[in-house]
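K.L.:
what's the 3D shape of this:
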Amino acid sequence: MPRRIPSYRPPWSPAPRKPHERPIERTEDRKADRRWYMAKPWRSLRALVLAEEPLCRLCREHGRLTVASHVDHIRPRKERPDLALDRSNLRPLCRSCHNRVRAAEDGRGGGPPPGPVSP
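P.N.:
Coordinates of the predicted model:
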C-alpha cells in the first residue's frame, strides 16, 4: 500500500533527487570515463592483470580466497594519468573490496575488508 498519493510528473521533467543521494556527476566526465575504459589498451591490460593474478589482492592479505573481477588503480587515474596503463599501479580486486576502496576514495566511508573466515 503506497504511503502517499502519487503525483503526476511529466516524462520530460527530471526525477526529484532525494537529499541523501550524491550530486549527479557531469555527463561529460562519465562519457570520457566510459570511452577510456572501453578502449583496447585498457581492456587488454585488464585481461592480462586478471590472468596473472586471478584472486583479490586485499582479500588474500586478510586470509580470504576470493576471485577478482575488477582491476583497480592503486594511485587513482585522475590523480596520476601517467600511471593509468602502468602494470605496477594496478591490482586485482573482488567486487566488494573494489566498492570499499572507491567509497573511501570518494569520501563516502569505506574501511578495511572483513577478517578471515573462521572454520
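
K.L.:
all contacts plus neighbour counts: C-alpha atoms, from now on.
P.N.:
OK.

K.L.:
list the contacts of the host helix or strand of residue 33.
P.N.:
Secondary structure from DSSP states H and E places residue 33 in helix 27-38. Taking Cα atoms under 8 Å, 6 or more residues apart in numbering as the criterion, the residues outside helix 27-38 that touch it are 42, 43.

K.L.:
now that helix, how far from the centre of its chain.
P.N.:
From the chain centre to the centre of helix 27-38 is a distance of 14 Å (Cα atoms, centre = their mean, to the nearest Å).

K.L.:
now the other sequence, so there's something to compare against:
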Amino acid sequence: MNHESKYLAKRKKWSEKHTQNYYHNYNKTQRVRNETKLEQDKFYRNKQWKKGLRPAVLERDNYLCQYCMSHGRMTSGKIVDHIIPYEFDSSKRDDVNNLATICARCHTAKTLWEQEYYGTGSGNELKEVAAVPDIKYLPDFMDSAKTQ
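P.N.:
This is a model prediction of the structure:
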C-alpha cells in the first residue's frame, strides 16, 4: 500500500508539472500571440470581469443560453459571450448590452461563424464588415456557417 501511495503522489506531481507547462505554452502561442490578444487576456483576468460583469450577466440571463432562447430552446449556459467580438470592437468589451450567456455548443458555432464573418481568430485578418449586434439573427448565421 505504501508503494501505491508513493506512486500516486509521484504521478500527481508529474501531472501538475505537465499541465502547467501545457497551459504556459498554450498561453504564449495562442492566447497572447499578439498585442490585441494580450490586452484581451488581461481583461478576462481582471476583477471587473471576474467579479463584476461576468456574474452580473449570468444572473441577468438566469444562466440560460440567450442564443438558444432566441430559437425557443431552453439550454443552460455558463459562458459569457461578447455578441460583437472583443477582437473586432474592443470598445464594447465592458458593455453589458454586448454580453450574453451562451452554452458551449452555441459558443463553438458562434466562434466558427465569427472567424468566417469578422475574420477573428488565429491566422485571420479582421474584415471591414458591419457588426451584427442583435442576438436574434446570430443563430441563423451560425447555422449557415455550419453547413458551408
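
K.L.:
circling back: quick check: buried residues in the helix holding residue 33 of structure 1?
P.N.:
Within helix 27-38 of structure 1, not a single residue qualifies as buried, counting by 16 or more other Cα atoms under 10 Å.

K.L.:
same for the helix or strand just after it, what does it pack against?
P.N.:
Per DSSP H and E, the first helix or strand lying C-terminal to helix 27-38 of structure 1 is helix 40-52. Using 3 or more Cα pairs under 8 Å, 6 or more residues apart in numbering; DSSP states H and E, the elements in contact with helix 40-52 of structure 1 are strand 70-73, strand 90-93.

K.L.:
which SSE is immediately downstream of helix 40-52 of structure 1?
P.N.:
Helix 40-52 of structure 1 is succeeded, C-terminally, by helix 57-61 (DSSP H and E).

K.L.:
what span of structure 2 lines up against that following helix?
P.N.:
Matched against structure 2 by TM-score structural alignment, helix 57-61 of structure 1 falls on residues 66-70.

K.L.:
picking up where we left off before, please identify the deepest-packed of the helices and strands packed on helix 40-52 of structure 1.
P.N.:
Among the helices and strands packed on helix 40-52 of structure 1, the stretch with the highest mean neighbour count (mean count of other Cα atoms under 10 Å) is strand 90-93, at a mean of 23.
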